[in-house]
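In: mind looking at a prediction? Sequence and model below.
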Amino acid sequence: MKLKVAHLITMLEMGGAQGNTVYTVKNLDRNKYDPLLISGKGGILDETVISDRRVRTVFSRRLVREIRPLRDFLSFFELRKILRSENPDIVHTHSSKAGILGRLAARAAGVRTIIHTFHGFGFNDRQNRLIRFFYVFLEKIAAVFTDRLIFVSRENLKTAGELGIGNPSKYRLIRSGIKLSDYSHDKDKGRLRKFFAQENSKVVVSLGNLKPQKNPDDFYKIAQDTIHSSSDVYFLYLGGGDRLEEFRKRTEADGLYPRCRFLGWREDSASILSACDFFLLTSLWEGLPRSLVEAMLSGLVPLCYKTDGVLDLVKDGYNGFLFEKGDSVKARETLKKLLEENNFYSEIRSNVLKTDLSEFDIDLMVRQQEALYEETAKELGSR
């Protein structure tokens, strides 16, 4: 008999958690699993899943990303109703809001196996201490009703243990995967580079939503200061959001365009990455950024603020560089040194290419989740 698995996520935005969740639902073995996707409405990927026959989707009318106590209360009952109707064997939640409400609703609906993936935490060290304490408390409560807790980074797993979120015996590490074959450092950089940079120049790129977590203002500051002091470097930002037009106007007003461009979301992002030289990540918190894996597979030298899963990948001074959050000056100075000293850049890039990233294969990620489902199903059978 097939196991019915319901994946529950807050909203289908562009992002690693959303991309991996949709990919998992599409690619679970149909001989063993009957998958279902449950999500709030209004995400950029809504139409993608609606038009894909491999993804059966149920949309929640009340589930939203923002904290709205009354609506969240009603969302709990709506999710419980959906889960009672669908009667899945396993509920697998993703993201903070759906993770809390979804697990509580699953337990109230009588679901026997509940799994949650932390793609990053809903709390961070920049929040008000009381707010952070409240979010940690909620995660502790939800963990009581959770049979397995999946982490995408060792740093997140370590933090959860230190904070007392769930029983460590329930912890599992499953990487946030990407299609490894889509990224290569062997492609001809000149073919695409000519569209946004001059010959023999260097290109710095970042990728992600233009939202507070990603801290695009520091990316802009580093770009602005570097462009003013170096004539042979260009900056690209791949990603959209509410501030896209704002940044595009700023590059014009500050005289940075065309050496600094905000391109929005691009379907050819893999090709663009392969045409660049450096990856600049100024995020203030992360689970494990898939964009960093993509950049390193493309042979880019990473310069990153120290955040959670970044520490799993980048060894400071060996295959990239790490900076304290907000230290845009140190990041800019390191970038300048790399631009001026080609042997130094080549040494670091060589180490990037030696980094083993095979554990980030997205199909391996799906197989590991399937193995976890089988593991929990056997436990139920022995009870």
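Out: Great, that's in hand.
In: CA only for contacts and neighbour counts going forward, please
Out: Fine.
In: before we move on, which element is Leu238 in?
Out: strand 233-238 (DSSP states H and E).
In: right, and the helix or strand after that strand?
Out: Sequence-wise, the next helix or strand downstream of strand 233-238 (DSSP H and E) is helix 244-253.
In: got the buried residues for that following helix?
Out: With burial defined by 16 or more other C-alpha atoms under 10 Å, the residues of helix 244-253 counted as buried are 244, 247-248, 251.
In: what about Val329, neighbour count?
Out: Neighbourhood size, Val329 [other C-alpha atoms under 10 Å]: 14.
In: for it, give its distance to Pro216.
Out: Val329 sits 15 Å away from Pro216, going by C-alpha to C-alpha, to the nearest Å.
In: also Thr113?
Out: From Thr113 to Pro216 the distance is 39 Å (C-alpha to C-alpha).
In: show me where the chain has its strands.
Out: Counting by DSSP state E, the chain has strands at residues 3-11, 33-40, 57-60, 90-94, 113-118, 148-151, 171-173, 202-207, 233-238, 260-264, 278-281, 301-305, 321-323.
In: a markdown table for those strands, including distance to Arg193?
Out: Shown next, in a markdown table, are the strands of the chain (distance: least, C-alpha to C-alpha, whole Å):
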| stretch | distance to Arg193 |
| --- | --- |
| strand 3-11 | 34 |
| strand 33-40 | 38 |
| strand 57-60 | 39 |
| strand 90-94 | 37 |
| strand 113-118 | 36 |
| strand 148-151 | 36 |
| strand 171-173 | 37 |
| strand 202-207 | 8 |
| strand 233-238 | 10 |
| strand 260-264 | 13 |
| strand 278-281 | 13 |
| strand 301-305 | 17 |
| strand 321-323 | 24 |
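In: for Asn27, find the nearest of those.
Out: Taking C-alpha to C-alpha, strand 33-40 is the member of those nearest to Asn27, at 9.2 Å.
In: need the single longest helix in the protein, by residues.
Out: helix 362-382 (DSSP state H).
In: so which bits of it are buried?
Out: Buried-residue list, helix 362-382, by 16+ other C-alpha under 10 Å: 362-370, 372-373, 376-377.
In: let's bring in a second model and compare:
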Amino acid sequence: MEQKKKVLFVATVVKTHINTFHLPFLKMFKEYGWEVHVAAKNDFVDEPCVIPNCDRHFDIDFARSPFSKSNIKAYKQLKQIIETNHYDIIHCHTPVAGVLTRLAARTAKGTTVIYTAHGFHFYQGAPLINWLVYYPVERVCGKFTDKLITVNQEDYHRANSWRLRNNGKIYYVPGIGVDLEEIQNISINKVQKKKEIGISNDVKVLLSVGELN
């Protein structure tokens, strides 16, 4: 019997990252017959940690701060997991988890390492400390990355000057994949919409879209 291919998804936390953003991808790999693993900190409180379509979950001691000593333990945990399971693909997310995973997987043979940058912390106008800390780290980690996915044009153009492993490729996905043209073409009758949701026509409405973090 042919051995199943294995994929490892890595992010800082389960509930507010893996289960919020990546469940469709876990499901896709399962449908294609892959064995799906997740490495992320269990951030469920007073409820069981459940990850749909996940064959195995590794609870990793990630800390959001790159200066936390617990990340040393997280690196060792990842190194052991990667060396033991021999993954075909490792797809990592979030800055700290992304860096630790790529360092831990740098000697893994036959493994394609993918990193999705959900917006680099260094950008035009960012604090100097962000450039001093995160920029050189991402440049170095590019050498251990086979595929880099960026979600905005600034990150895409900046990363294009970097050298990835095995002549790796850099991809641009607009935001989180929302079709902006489809949204922009939506026509709304403001008076009718206000009436529908119980707002007086003379009241000004402000819509803010985003994650409060």
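Out: Great, that's in hand. What you are looking at is a predicted structure, and each value in this text was computed from that prediction instead of being measured.
In: still on that earlier bit, can you check which of the strands of the first structure gets nearest to Glu347 of the first structure?
Out: strand 301-305 (10.0 Å).
In: what span of the second structure is the closest one aligned with?
Out: Mapped onto the second structure using TM-score structural alignment, strand 301-305 of the first structure covers no residues at all.
In: do you know how far the residue positioned nearest the centre of the second structure is from Gln192 of the second structure?
Out: Note on the second structure: the residue nearest the mean C-alpha position is His93, at 2.8 Å, using C-alpha atoms, centre = their mean. Distance, His93 of the second structure to Gln192 of the second structure, by C-alpha to C-alpha: 42 Å.
In: same question, His57 of the second structure
Out: Using C-alpha to C-alpha, we find His57 of the second structure at a distance of 48 Å from Gln192 of the second structure.
In: check Cys92 of the second structure too.
Out: With C-alpha to C-alpha as the criterion, Cys92 of the second structure and Gln192 of the second structure are 45 Å apart.
In: one more: Pro174 of the second structure?
Out: 32 Å.
In: count the neighbours of the closest residue to Ala74 of the second structure other than its chain neighbours for me.
Out: Spatial nearest neighbour of Ala74 of the second structure, excluding adjacent residues (C-alpha to C-alpha, 6 or more residues apart in numbering): Asp61 at 5.0 Å. Per other C-alpha under 10 Å, the neighbour tally for Asp61 of the second structure reads 20.
In: correct me if wrong: Asp61 of the second structure contacts Lys73.
Out: Yes - using C-alpha atoms under 8 Å, Asp61 of the second structure is in contact with Lys73, at 6.7 Å.
In: in the second structure, which spans are helices?
Out: 23-31, 70-85, 95-104, 128-141, 153-159, 180-184, 190-196.
In: which strands and helices sit next to the first one?
Out: So that's helix 23-31 of the second structure. The elements that helix 23-31 of the second structure packs onto, with contact taken as 3 or more C-alpha pairs under 8 Å, 6 or more residues apart in numbering; DSSP states H and E, are strand 35-41.
In: go on, the fifth one?
Out: If contacts are counted by 3+ C-alpha pairs under 8 Å, 6+ apart, helix 153-159 of the second structure sits against strand 169-172.
In: run the last query once more with 10 Å
Out: Packing partners of helix 153-159 of the second structure (3 or more C-alpha pairs under 10 Å, 6 or more residues apart in numbering; DSSP states H and E): strand 147-150, strand 169-172.
In: on average, how far is it from the matching bit in the first structure?
Out: Helix 153-159 of the second structure differs from its equivalent in the first structure by a mean of 1.7 Å after superposition (mean C-alpha distance after the TM-score superposition for the first structure).
In: on that earlier part again, deepest of the helices of the second structure, which one?
Out: helix 95-104 (a mean of 24; mean count of other C-alpha atoms under 10 Å).
In: so what secondary structure elements neighbour that helix?
Out: Helix 95-104 of the second structure packs on strand 6-13, strand 35-41, helix 70-85, strand 89-93, strand 112-117, helix 128-141, going by 3+ C-alpha pairs under 10 Å, 6+ apart.
In: if we go to 7 Å?
Out: Counting contacts by 3 or more C-alpha pairs under 7 Å, 6 or more residues apart in numbering; DSSP states H and E, helix 95-104 of the second structure is packed against strand 6-13, helix 70-85.
In: among the helices and strands packed on helix 153-159 of the second structure, which is nearest Trp162 of the second structure?
Out: Nearest of these to Trp162 of the second structure, taken as C-alpha to C-alpha: strand 169-172 at 9.3 Å.
In: show me what that closest one is packed against.
Out: Using 3+ C-alpha pairs under 7 Å, 6+ apart, strand 169-172 of the second structure sits against strand 147-150.
In: quick one: map Lys337 of the first structure onto the second structure.
Out: Aligning on TM-score structural alignment leaves Lys337 of the first structure without a counterpart in the second structure.
In: any idea how far Lys337 of the first structure lies from Phe321 of the first structure?
Out: Using C-alpha to C-alpha, Lys337 of the first structure is found at 12 Å from Phe321 of the first structure.
In: tell me which of the two has more neighbours.
Out: A side-by-side neighbour count of Lys337 of the first structure and Phe321, using other C-alpha under 10 Å, places Phe321 first with 20 against 12.
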